[in-house]
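>>> take a look and give me a structure for this.
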Amino acid sequence: MSKICQITGKKAMVGNNVSHSKRRTKRTFDVNLFRKKFYWVEQDCWVVLRISTAGLRLINKIGLDAAIKRAAEKGFLNA
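Next comes the predicted model:
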């Protein structure tokens, strides 16, 4: 499974490691992802999501149902 948040759509970014001598080598900045289990009251079932911390804050702010609907509209949710 790829490292993409199912709620916000965040994914890994590419940047540079910069040494003391200013030599640059490529690196990736991974998203802070974790698997979290939520109880979806409207559907009366448990849902396991792979989300970032920003996605968790969004769910706490607007609710699980609204966050899932927003992610489905934007195409982030693949279920």
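>>> every contact and neighbour count from this point should use C-alpha atoms.
Fine.
>>> just the helices from this protein, written as ranges.
All helices of the chain, identified by DSSP state H, fall at 53-62, 64-74.
>>> export those helices to JSON lines and append columns for distance to V18 and mean neighbour count.
Below are these laid out as JSON lines (distance: least, C-alpha to C-alpha, whole Å; neighbours: other C-alpha atoms under 10 Å):
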{"stretch": "helix 53-62", "distance to V18": "27", "mean neighbour count": "15"}
{"stretch": "helix 64-74", "distance to V18": "35", "mean neighbour count": "15"}
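>>> for comparison, sequence B:
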Amino acid sequence: MTNPVPLHDDSPARIAALEERAAHQDRTIEVLSDQLAEQWKIVEQLRTKLDRLTERFLVLEESALEAPPITRPPHY
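Take a look at the predicted model:
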């Protein structure tokens, strides 16, 4: 980035530097916003997968809790 121009300087160079800085910051904000939106999509996908896996786990856990009935072996 260029060296800052003194605040008391109202020259066209100062104005151009400020406009350049503002444009650079606008672009940075746009890039960060796009990255945030993409990461939010990924978070939502992972949340959906986690919900499905949690449901599958609960179903498996419920079926595992059903113990077979205790019966006497045939040789007794």
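>>> superposed, what's their TM-score?
TM-score for the superposed chains, counting by TM-score structural alignment, normalised by the length of structure 2: 0.19, backed by 28 aligned residues with a C-alpha RMSD of 4.1 Å.
>>> could I get the helices of structure 1 as JSON lines with distance to F38 of structure 1?
Output for the helices of structure 1, formatted as JSON lines (distance: least, C-alpha to C-alpha, whole Å):
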{"stretch": "helix 53-62", "distance to F38 of structure 1": "10"}
{"stretch": "helix 64-74", "distance to F38 of structure 1": "8"}
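>>> all strands of structure 1, in order?
13-18, 24-29, 33-40, 45-52 (DSSP state E).
>>> over to structure 2?
Assignment of strands within structure 2 using DSSP E yields no ranges at all.
>>> any idea how far the spatially most central residue of it lies from T48 of structure 2?
Centroid check for structure 2 by C-alpha atoms, centre = their mean gives Q39 as the closest residue, at 3.7 Å. Separation of Q39 of structure 2 from T48 of structure 2 (C-alpha to C-alpha, to the nearest Å) stands at 14 Å.
>>> wait, doesn't L49 of structure 1 sit right on W40?
No: counting by C-alpha atoms under 8 Å, W40 is not a contact partner of L49 of structure 1; they are 11.3 Å apart.
>>> compare those two (neighbour count), which wins?
Between L49 of structure 1 and W40, L49 has the larger neighbour count (other C-alpha atoms under 10 Å), namely 19 against 15.
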